[in-house]
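>>> model this:
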Amino acid sequence: MKKFTILMSVAVLALSSGAASAAEKIRIATEGAYAPFNFVADDGSLQGFDVDIAKALCEKMKADCEIVKQEWDGMIPGLLAKKFDAIAASMSITAERKQKIDFSKKYYNTPAVIVARKDAKIAVDANGNPTDKGMKGLKIGVQRSTIHENYARAHFKDAEIVVYDSADNANLDLVNGRIDARMDDILALQEGVLKTEGGDDFKIFGKGFVGGELGEGVGIGVRKEDTKLRDAFSKAIQEIRADGTYKKINDKYFSFDAYGD
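Alright, predicted model coming up:
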């Protein structure tokens, strides 16, 4: 009986050890359609600021990570269904999302802006940003289930909010005149509209929006029960900020510190 008990204990320890090893393999989802944060390169690989940050965090955590592609609409459902373990896809930390999942500390925070043709008749307020009245009657393109959709619906009630499955499709309709304006992250619109062919015909209206429906910045999304993984990501974010890794990645994509205030 004693021998049997010892054998059972060894077996349990072996299984526990195996589970721990398996847990070190972390699957991280990104969209692959939101340049410069995440996109699919010509060779089919996932690239971008989100991807590089995720890889740097995994290196600090000494974790074996795999970056996988996931459509935006399925991000949170996929995480909850355990298709992957974390989200690194420019997902902002909001009260609404925190009801379903948890987040690491932020790893960047940039403003949302309105982009339209330079000759668009868009009025701005005393703070220099477009007003509800100034956007009245205009078609504003946003990506579905984003902070930008939530903000546009809350603040531009006299405009028509047109929802898209991807930022790329929304940008295409803006350039082709099927919508009047786009609301999105400033860096995403610079890359997706202003720096593209014909982008000289467009401009940013206003100084940009932060806070409220736009959240507290972008973090790594995890399941609520995965507190150790959340804390490991948060610690690694602090470490790459401190040792210069973050700055090296940041400067590869941006001319200013995307981390924000």
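>>> Please make it C-alpha for all contacts and neighbour counts, starting now.
Will do.
>>> So which residues of the stretch 51-200 of the chain form helices?
With DSSP state H, counting those that start in this stretch as the definition, the stretch 51-200 of the chain shows helices at residue ranges 75-80, 95-98, 147-155, 167-175, 186-189.
>>> what's the following helix or strand after the longest strand belonging to the chain?
Ranked by residue count, the top strand of the chain under DSSP state E comes out as strand 202-209. Sequence order places strand 221-222 as the next helix or strand after strand 202-209, per DSSP states H and E.
>>> Tell me the secondary structure of the closest residue to residue 85 other than its chain neighbours, please.
Taking C-alpha to C-alpha, 6 or more residues apart in numbering, and ignoring the residues beside it in sequence, residue 85 has residue 27 as its nearest neighbour in space, at 5.2 Å. For residue 27, the secondary-structure state derived from DSSP: H, G, I helix; E, B strand; the rest coil is strand.
>>> Could you also give me the structure for this second sequence? I'd like to compare it with the first:
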Amino acid sequence: MKRRIVVGFSASLAIATLLGCASTPQATTETPTEATSEPSEVLRVGSEGDYPPFSQQNPDGTLSGFDIDIANALCEKMQVKCEFVVNEWPTIIPSLNAGKYDVIISSMSINDERRQQVLFTQPYYKSGYAFIAPKDVTFELTEAGLADKTICVFKNSIGNPWIEQTSPQAQLLQYDDTQTLRTDFFAGRCDAAFDTKLSMQGILDAEGGEDYHFVGEELKEPIFGEGAGIAVRKDDQALADRLNQAIDELYTDGTFQEINNKYFPFYIGAK
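Modelled structure (predicted):
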């Protein structure tokens, strides 16, 4: 994987924070601190919070993961304080546009359909899509190869149309969260799972994942989007500009590479 930090960034965020978060379940993580006073501006960051290794909730209620580290690094560059808000994936865009938070930093793939609802920054990382299945299972990524398969996928994933177009006979079991998908996949309720290669790697790395493997090649067709971007509301161009500048800084000073190496044995950068 939209807030209004335009001219009135500080004031609008302060008011929105007071009015919009009373009933919102939130998880916060510590933003890296320096020997200076804490930033007065707050950036409310929407996160699925259940998409390891990108975001996950810890026992103490805080969040951790690649996207969380990226968000905190961006907040540091922008000299604002990150405040994380957990939201289920199916309603993550409507909740942004309703003012529940200011941005979505949650591995959201950029595509034309989503551009009709939100404004995206430049991509901050890129990943193709891939299938995983039990190690004794293999199949071709063709209409015939997928026709008799039941496939675990995430609801509203931009990868789902590829399956529907490639093999309309395939059955998709759609899930709201990673934990439920992983549980059903490991229980054999589907023949394969399909999403970004990075999220599928997260399932293989989980306990029990050693009995599963990637099937076929990583898919990088245009239908899978341009990479993961940060989403803001469509009228928040000033905020998008600030985020784009901060993303550039993460690449130029090596911060992105450090975060990348913490989570992945291969480079996923967009630059």
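>>> Any figure for the gap between residue 42 of structure 2 and residue 65 of structure 2?
Computed with C-alpha to C-alpha, to the nearest Å, the distance linking residue 42 of structure 2 and residue 65 of structure 2 is 20 Å.
>>> sorry, back to before: could you give the number of residues near the counterpart of the residue nearest to residue 85 of structure 1 in structure 2?
Using TM-score structural alignment, the partner of residue 27 of structure 1 in structure 2 is residue 44. Neighbourhood size, residue 44 of structure 2 [other C-alpha atoms under 10 Å]: 27.
>>> Check residue 262 of structure 2 too.
For residue 262 of structure 2, which is what you asked about, the neighbour count (other C-alpha under 10 Å) is 12.
>>> Could you tell me whether it really is in a helix?
Yes - secondary structure of residue 262 of structure 2 (three-state DSSP): part of a helix.
>>> Which residue in structure 1 aligns with it?
Checking with TM-score structural alignment, residue 262 of structure 2 has residue 252 as its match.
>>> still on that earlier bit, the residue nearest to residue 85 of structure 1 and residue 63 touch, don't they?
No - assessed by C-alpha atoms under 8 Å, residue 27 of structure 1 is found out of contact with residue 63, at 10.3 Å.
>>> ranges for the strands of the stretch 1-150 of structure 2?
Counting by DSSP state E, counting those that start in this stretch, the segments of the stretch 1-150 of structure 2 that form strands are 42-47, 50-51, 55-57, 63-64, 81-86, 103-109, 119-120, 129-134, 150-154.
>>> and residue 95 of structure 2, which of these is closest to it?
With C-alpha to C-alpha, the closest approach to residue 95 of structure 2 among those belongs to strand 42-47: 8.7 Å.
>>> Give me the contacts around the closest one.
Surrounding strand 42-47 of structure 2, the residues in contact under the criterion C-alpha atoms under 8 Å, 6 or more residues apart in numbering are 10, 13-14, 17, 55, 71, 75, 80-87, 92, 96, 101-106.
>>> what does stretch 113-126 of structure 2 give?
Stretch 113-126 of structure 2 is touched from outside by 2, 93, 110, 226-237, 240-241, 243-244, 247, 268-271, with contacts defined as C-alpha under 8 Å, 6+ apart.
>>> corresponding residues in structure 1 for it?
The alignment places stretch 113-126 of structure 2 over residues 96-109 of structure 1 (TM-score structural alignment).
>>> Buried residues, the matching stretch. List them.
101-109 (16 or more other C-alpha atoms under 10 Å).
>>> mind listing what the residue minimising distance to the centre of structure 2 touches?
By C-alpha atoms, centre = their mean, structure 2 has its centre lying nearest to residue 107, at 1.9 Å. Applying C-alpha under 8 Å, 6+ apart, we find residue 107 of structure 2 in contact with 1, 54, 67, 228-230.
>>> Quick one: buried ones out of the contacts of stretch 113-126 of structure 2?
Those of those that meet the buried threshold are 2, 93, 110, 226-234, 236-237, 240-241, 243-244, 247, 268, by 16+ other C-alpha under 10 Å.
>>> before we move on, back to that, tell me the spacing between the match of residue 27 of structure 1 and residue 76 of structure 2.
Applying C-alpha to C-alpha, one obtains 14 Å for the distance of residue 44 of structure 2 from residue 76 of structure 2.
>>> Same check on residue 133 of structure 2?
40 Å.
>>> can you check residue 51 of structure 2 too?
Counting by C-alpha to C-alpha, the separation of residue 51 of structure 2 from residue 76 of structure 2 is 23 Å.
>>> and what of residue 235 of structure 2?
When C-alpha to C-alpha is applied, the distance between residue 235 of structure 2 and residue 76 of structure 2 equals 23 Å.
>>> Kindly report the same for residue 88 of structure 2.
From residue 88 of structure 2 to residue 76 of structure 2 the distance is 26 Å (C-alpha to C-alpha).
>>> Residue 132 of structure 2 now?
Taking C-alpha to C-alpha as the measure, residue 132 of structure 2 and residue 76 of structure 2 are separated by 37 Å.
>>> between these two, who's got more neighbours?
Comparing residue 132 of structure 2 with residue 76 by neighbour count (other C-alpha under 10 Å), the higher total belongs to residue 132, at 26 against 18.
>>> these two touch, right, that one and residue 190?
No - contact criterion C-alpha under 8 Å: residue 132 of structure 2 and residue 190 do not qualify, at 10.7 Å.
>>> Run a quick neighbour tally on the counterpart of residue 152 of structure 2 in structure 1.
For residue 152 of structure 2, the aligned position in structure 1 is residue 141, judged by TM-score structural alignment. Neighbourhood size, residue 141 of structure 1 [other C-alpha under 10 Å]: 29.
>>> so residue 141 of structure 1 sits right up against residue 181, yeah?
Yes - counting by C-alpha under 8 Å, residue 141 of structure 1 sits close enough to residue 181 to count as a contact (6.2 Å).
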